[in-house]
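**Q** Below are the sequence and a predicted model; questions follow.
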Amino acid sequence: MNITREQIDALNAVVTVAITKDDYKPQVDKVLQDYRKNANIPGFRKGAVPMSLIEKQYGKAVLLEEVNKVLQSSLNKYISEEKLDILGNPLPKVTEDFDWDTDDYAFEFELGLVPEFTVDLAAKNKIVKYTIVADDAMLDEQVERIQKQYGKLVPKDKVAEGDDMRGIFSNEEKGINNEVTINTAAFKTKTVAKKFIGKKVGDVVTVSTKGLFDDDHKLMEHLKVEHDDVHGLEIDVNFTIEEINTTEPAELNQELFDKLFGEGNVTSVEGVKEKIKQDAEQQFVQQSDQKFLNDVTESLLGSTKFDLPTEFLKKWIQTVGETPLTAEQAEEEYAKSENGLRYQLIEGKIVNDNKLQINFEDLKAYATEIIKKQMAQFGQMNPTDEDVENIVARVLSDQEEVKRLSDQVMSEKMLNLFKENVKYKTKEVTYQDFVKEMYGE
């Protein structure tokens, strides 16, 4: 056997695998001998069928299979030994007049090679890392929400200002049909709110989505429409009233404080706000980090330049799925996936250059932290180490969970690396302002 490589350019190569009779004949003979031992052919005793008959009936199929095994094994070994970093899989070059009736064969494969490039994490950019704060307006709103949540619900016959209405927003043309509970104060203008005043259960109120709320993104929640459809949405929607309630707010007293935070842990409204602020800003950190990660990703895609073996990849895309694609379909698919591929290569380069690795202890520590948080949500504030370890062991015995956790751990390592190395500015914003920044408004 002889394997040679022709370097077409920095991103493309052709490997030729030359196979001789000595490379495959011993295995072909062995397989045919096994066929002969077990063949049941009328007129011959089992095991006594002439080899010439076996070769005539099975020879070509066995030859093709064994040559293919030798071919694949030798090609994979060559790629590994030569440390070739390839994209996709080797593509066999089709030879129309290939002759299987000879003893020696030569097969050619096209390779798409990973480009060489560098990633500069410290390059100048316009990335902003946000510190999201819970402002007084948000804290006051949350306190009111708590009072309402723990208050006394009182059914009503007619809608008055400040009442809650359970009902369905609908628009047949846009496929909107979403049940919500909404307060009259949720609308942007008093003009809209007045449309509901005095209405009864069963009444239908028609309103326009334009200017319905002070933030168009609230349409996503109340109408269940996609973000891309929210902006500029100007349609009429019907709201069918199904239930009307008002709430007598709970008193802000020690009984409520103890119910919320445990006996004696909070003794004032200021203490309640401080607890809310701590919890909210802890959650905001995750959202801020995710935007930072997204912004760094986008910046690296724009600043890290390298070529790809485009034509090779398009041909590979045609063959990789269950159903072969046309050249036009492959072109479309490549356009959709190119940025994803580029970032995979960038991420892989970052991981290798910075020796980011995940070991079992990383996974175990991460899983333990998640399990403890989940248990706390269900009131198990002080679980035993044994209980936690048993749950972690079960989680880590599931390969899909291990893969999911590994991705999360690596994402966290990448985030920490970016925080240490990427140049960025910090900006303190309220959550409302952060949402506007998040969606480019």
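**A** The structure has been received and is ready for your questions.
**Q** from here on, contacts and neighbour counts on C-alpha atoms
**A** Will do.
**Q** for this protein, which helix is longest?
**A** Assignment by DSSP state H gives helix 269-303 as the longest helix of the chain.
**Q** For residue 160, which non-adjacent residue is closest in space?
**A** residue 197 (5.2 Å; Cα to Cα, 6 or more residues apart in numbering).
**Q** ok, that neighbour - contacts?
**A** 158, 159, 160, 161 (Cα atoms under 8 Å, 6 or more residues apart in numbering).
**Q** Isn't the second one up against residue 241?
**A** Going back to what we said before, that points to residue 159. No. With contact defined as Cα atoms under 8 Å, residue 159 does not reach residue 241; the gap is 9.6 Å.
**Q** so what's in contact with the two at the same time?
**A** 165, 200.
**Q** Now find how far off-centre stretch 242-251 is within its chain.
**A** 40 Å (Cα atoms, centre = their mean, to the nearest Å).
**Q** Check which residues of that stretch are buried.
**A** 242, 243, 244, 245, 246, 247, 249, 250 (16 or more other Cα atoms under 10 Å).
**Q** Presented hereafter is structure B, for comparison with structure A:
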Amino acid sequence: MATVTQEKIGPLHEKISVTLDKADYLPGFEKSLKEYSKKANIPGFRPGKVPSGLIKKMYGPSLFVDEVLRSIDKEVVQYLDTNKINIFAQPLPLENDLTKLDVSNPQAYDFHFEIGLKPDFKLPDLAKAALTGYNIDITDEMVNEELERLQNRYGNMTDKEAVEGDDNVLNVTFEETGADGAVIEDGIKKENSLLAKYFAPKTRKELMGKKAGDTITIKLGDAFEEKELDFIAPDLGLNKDEAATKDKTFNLVITKVGLLEKRELNEEFFTQLYPGSDVKTADDLKAKIKEEIFNYWAAQSRNQVQDQIFHYLVDDTKIEFPEAFLKNWLITQNSQQQEGENPQPAKTAEQIEAEIPTFLNQLKWTLITEKIVAENEIQVTPDEIRDFAKQQLFQYMGNNMGPVEDQPWIVDYINKMMKDRKYVEDAYGRLQSQKIFEWAETKVRPKGKSINADDFAKLVSEHQHHHH
């Protein structure tokens, strides 16, 4: 009968030794031989009539090794299950020499494995977390800017011969140039449509009187001020915060000049924006816009609170890890990824060592979420995943879908997504994460703080930059 023993290697790092007797694997090996002889297809012999001695000679060694390893695996799994040992990943082989397995000389075998134990830990008290709940000030300026954006978006465009004022719309092509002023062959080339007022005053002055076909040369940091660079730089595939971005030079080729006539504030416009609503006047429209801006920033503030919750849980939860085991496991994974149909490039020992802190931090969050889910019975049902798929489709289609019951193709689409394992796993993870933070939000007591939108956006941007 097989025996299993366990001994300590290091912190949360254990060695499991299995001694397998002949009686533990021989019956299974002999059964495998008989089954193989029944289906073996060997020239010169009828199916099922191949002599057992020939089967053993031809296939015995591999069947013998398979049966011994299967028996070992069974004993290890049974031992871990019986003793309720909670481990990371799977046991890793230690000092095991498969060449000693001899089908001609069955005997007792010893196998050794290392395991990493999952730690016990306690979550910090969320009620004691010093969190800040930001209340973003919604100003009249923000409302008026959004109103103007909507009027421009739904306004009418008329062609103009030349640039005459700040409200002119310029269709332009950005062509990156070098220090010599020549266009870089593989440089950035991007079309855009911009209001003249988006340019810095000096460049705006230079644009006045320019026509389609004219070109001016600009330096990005001089042609646009900070606020405009926030959307210009990403559109060009650049990072605004990198010093080299502002020094880049471009030919700005004007391809078309137009004048945008703002949409008139009337009932037709109100109905187009909010069909079926009670928006009937300009004041109603402003109130609706203010409500939407408030909801947007409230959601951003909530995201920021959730981010604080995440960092509080990660930073204040004390968890020990079997680092030596996990490092060995990463090395094993690295070796396995170099095999198969899609091999991955090998990582050096230095690269694996450098990845350990990030890996442990991610593992820490996984353990924290597992504990929260288990202790609070947080579940995600198939119906919730179906609703999630439906809402995603609605958002993609602009929420203009009508009753789902009247459109069978929507039901078919959702049924198809529910059969996509990768999609279901992703949706499950997102919904579970959402529920974890919803639970956590009921436990915290953020201290309210008023802040303007620009300062809040800067705070979030600096935080994201710090954590990347």
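**A** Thanks, I have it. Computed from a predicted structure; not experimentally measured.
**Q** TM value for the aligned chains?
**A** The TM-score (TM-score structural alignment, normalised by the length of the first structure) is 0.88; 439 aligned residues with a Cα RMSD of 3.0 Å.
**Q** Same list (the buried residues of stretch 242-251 of the first structure) but as a markdown table, adding distance to residue 79 of the first structure and secondary structure.
**A** Formatted as a markdown table, these follow (distance: Cα to Cα, whole Å; DSSP: H, G, I helix; E, B strand; the rest coil):
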| residue | distance to residue 79 of the first structure | secondary structure |
| --- | --- | --- |
| 242 | 67 | strand |
| 243 | 69 | strand |
| 244 | 71 | strand |
| 245 | 71 | strand |
| 246 | 72 | strand |
| 247 | 71 | strand |
| 249 | 71 | coil |
| 250 | 71 | coil |
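**Q** how about residue 450 of the second structure, secondary structure?
**A** strand (DSSP: H, G, I helix; E, B strand; the rest coil).
**Q** what does the longest helix of the first structure correspond to over in the second structure?
**A** Alignment of helix 269-303 of the first structure against the second structure: residues 282-316, by TM-score structural alignment.
**Q** For the matching stretch, which residues meet the burial criterion?
**A** Buried positions in stretch 282-316 of the second structure, judged by neighbour count with 16+ other Cα under 10 Å: 285-286, 288-290, 293-294, 297-298, 300-302, 304-306, 308-309, 312-314.
**Q** What is the mean deviation of it from its aligned residues in the first structure?
**A** Compared with the first structure after fitting, stretch 282-316 of the second structure deviates on average by 2.1 Å (mean Cα distance after the TM-score superposition for the first structure).
**Q** just how off-centre is that stretch within its chain?
**A** 21 Å.
**Q** hey, where'd the strands end up in the second structure?
**A** Taking DSSP state E as the test, the strands found in the second structure are 3-10, 13-20, 87-94, 109-117, 132-136, 156-159, 168-177, 189-195, 215-219, 249-261, 447-451.
**Q** Make JSON lines out of the ones you listed and add distance to residue 320 of the second structure.
**A** Shown next, in JSON lines, are the strands of the second structure (distance: least, Cα to Cα, whole Å):
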{"stretch": "strand 3-10", "distance to residue 320 of the second structure": "12"}
{"stretch": "strand 13-20", "distance to residue 320 of the second structure": "11"}
{"stretch": "strand 87-94", "distance to residue 320 of the second structure": "13"}
{"stretch": "strand 109-117", "distance to residue 320 of the second structure": "10"}
{"stretch": "strand 132-136", "distance to residue 320 of the second structure": "29"}
{"stretch": "strand 156-159", "distance to residue 320 of the second structure": "64"}
{"stretch": "strand 168-177", "distance to residue 320 of the second structure": "52"}
{"stretch": "strand 189-195", "distance to residue 320 of the second structure": "51"}
{"stretch": "strand 215-219", "distance to residue 320 of the second structure": "53"}
{"stretch": "strand 249-261", "distance to residue 320 of the second structure": "52"}
{"stretch": "strand 447-451", "distance to residue 320 of the second structure": "32"}
